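Asker: Sharing a sequence plus its predicted fold:
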Amino acid sequence: MLDDVDRAIVEVLRTNARTPVSEIARRVGLSAAPVSRRIERLERNGVIKGYVAVVDDQAVGGLDAFTEVRLIGSVDTAEIEKIARDIPEVRQFFTIAGDPDAMLRFRVENVDHLQRVVNAIRRSGKVSGTKTLIVMNSWDRAAENVAGEA
């Protein structure tokens, strides 16, 4: 169970995972040692699953896309998740209520590359249909927060 201090620590780290423990301690009103112990406990308990770099995808190149996936009959969503995990271009997998059954987020080099990835999903034999949306522009709160901290 998380208390208010744990939630405050998580929120600081969610905004910028590189915030020094001394700064987190100042923000939550504790000294550095108990904050370090709390962070270690949050990591051990799986509340904090890891730390990532927020990358400006526009600077790197390529494009993002989302594909809605409709499954055949009574296919378990775990089956499509396994297929998604086996495709390196898949960044995220979501099961969702309603229609469609799942949503995949991809990062690909170009439209031809995207077509190959979507075709791989379709060939799985578990998919009755897809609908792909290409991201034209995006905004990311985490990236904005990190840029504001720099």
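Answerer: Arrived safely.
Asker: Only C-alpha atoms from now on, for both contacts and neighbour counts.
Answerer: OK.
Asker: and the residue most central in space within the chain, how far is that from Glu149?
Answerer: The centre of the chain sits closest to Gln92, judged by C-alpha atoms, centre = their mean, with a distance of 5.7 Å. From Gln92 over to Glu149 the distance is 26 Å, taken as C-alpha to C-alpha, to the nearest Å.
Asker: and what of Val12?
Answerer: In terms of C-alpha to C-alpha, Val12 sits 11 Å off from Glu149.
Asker: Same question for Asp3.
Answerer: 26 Å.
Asker: Determine which member of these two has the greater number of neighbouring residues.
Answerer: Neighbour count, other C-alpha atoms under 10 Å: between Asp3 and Glu149, Glu149 has more, with 11 against 7.
Asker: burial count for Met103?
Answerer: 19.
Asker: Now it: closest residue in space that isn't a chain neighbour?
Answerer: Glu68 (4.6 Å; C-alpha to C-alpha, 6 or more residues apart in numbering).
Asker: second one coming, line it up with the first:
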Amino acid sequence: MRLNDLDERIVHALAEDARRSYADIGAMIGLSAPAVKRRVDRLRAEGAITGFTVRVDPAALGWETEGFIEIYCSRNTSPEAIKRGLARYPEIASASTVTGEADAIVQVFAADMRHFEQVLERIAGEPYVERTKSVLVLSPLLRRYAAGPPDGSDPEPSEAAAPR
């Protein structure tokens, strides 16, 4: 489904702050609170909005180390097999198949370097993994939690885009 302009503006407002009231969103985009609620309900029913969540700084949970691991798999390993194998790791924040030499890349948060190394070793030991390549994050420079502003202009600095 493709979002129209009003729906896109609602989604961006919710992505910025999912606790924002329908009245507040309505005031921002020129709709009544009930009209915003109806649109949000429709967007949820159609699957455009898949849920609401909270963003937590991983460091607040004790996850001080961040890194990315490229995974190189044996032939004929399906994306579903990779997904099933990686789903067991609570340290993995995201996993995606990618273009290029690697088959997948995962974002890992760990308590410290030793913990990251343990996760890396466990992933490398999966039966479908031939080799891995990892990099550690020194300083996150920019994090976005939405596709950008609805009007296409440059976003203003916000806590969501600020480094940790």
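Answerer: It's in. These figures come from a predicted structure and were not determined experimentally.
Asker: To which residue of structure 2 is the residue nearest to Met103 of structure 1 aligned?
Answerer: Under the alignment by TM-score structural alignment, Glu68 of structure 1 pairs with Glu70 in structure 2.
Asker: Would it be right to say that that match lies in a strand?
Answerer: Yes: counting by DSSP: H, G, I helix; E, B strand; the rest coil, Glu70 of structure 2 is located in a strand.
Asker: Which residues are in contact with the residue of structure 1 positioned farthest from its centre?
Answerer: Note on structure 1: the largest C-alpha distance from the chain mean falls to Ser31, namely 31.3 Å (C-alpha atoms, centre = their mean). Neighbouring residues of Ser31 of structure 1 by C-alpha atoms under 8 Å, 6 or more residues apart in numbering: 22, 25.
Asker: Please tell me how far it sits from Glu23 of structure 1.
Answerer: For Ser31 of structure 1, the distance to Glu23 of structure 1 - C-alpha to C-alpha - is 10 Å.
Asker: Name the residues contacting each of these two.
Answerer: In contact with both Ser31 of structure 1 and Glu23: no residue, using C-alpha under 8 Å, 6+ apart.
Asker: From Arg37 of structure 1, how far out is the closest residue to Lys49 of structure 1 other than its chain neighbours?
Answerer: Sequence neighbours aside, Glu43 is the residue nearest to Lys49 of structure 1 in space, at 6.2 Å (criterion: C-alpha to C-alpha, 6+ apart). Distance, Glu43 of structure 1 to Arg37 of structure 1, using C-alpha to C-alpha: 10 Å.
Asker: do Ala8 of structure 1 as well
Answerer: The gap separating Ala8 of structure 1 from Arg37 of structure 1 is 14 Å, by C-alpha to C-alpha.
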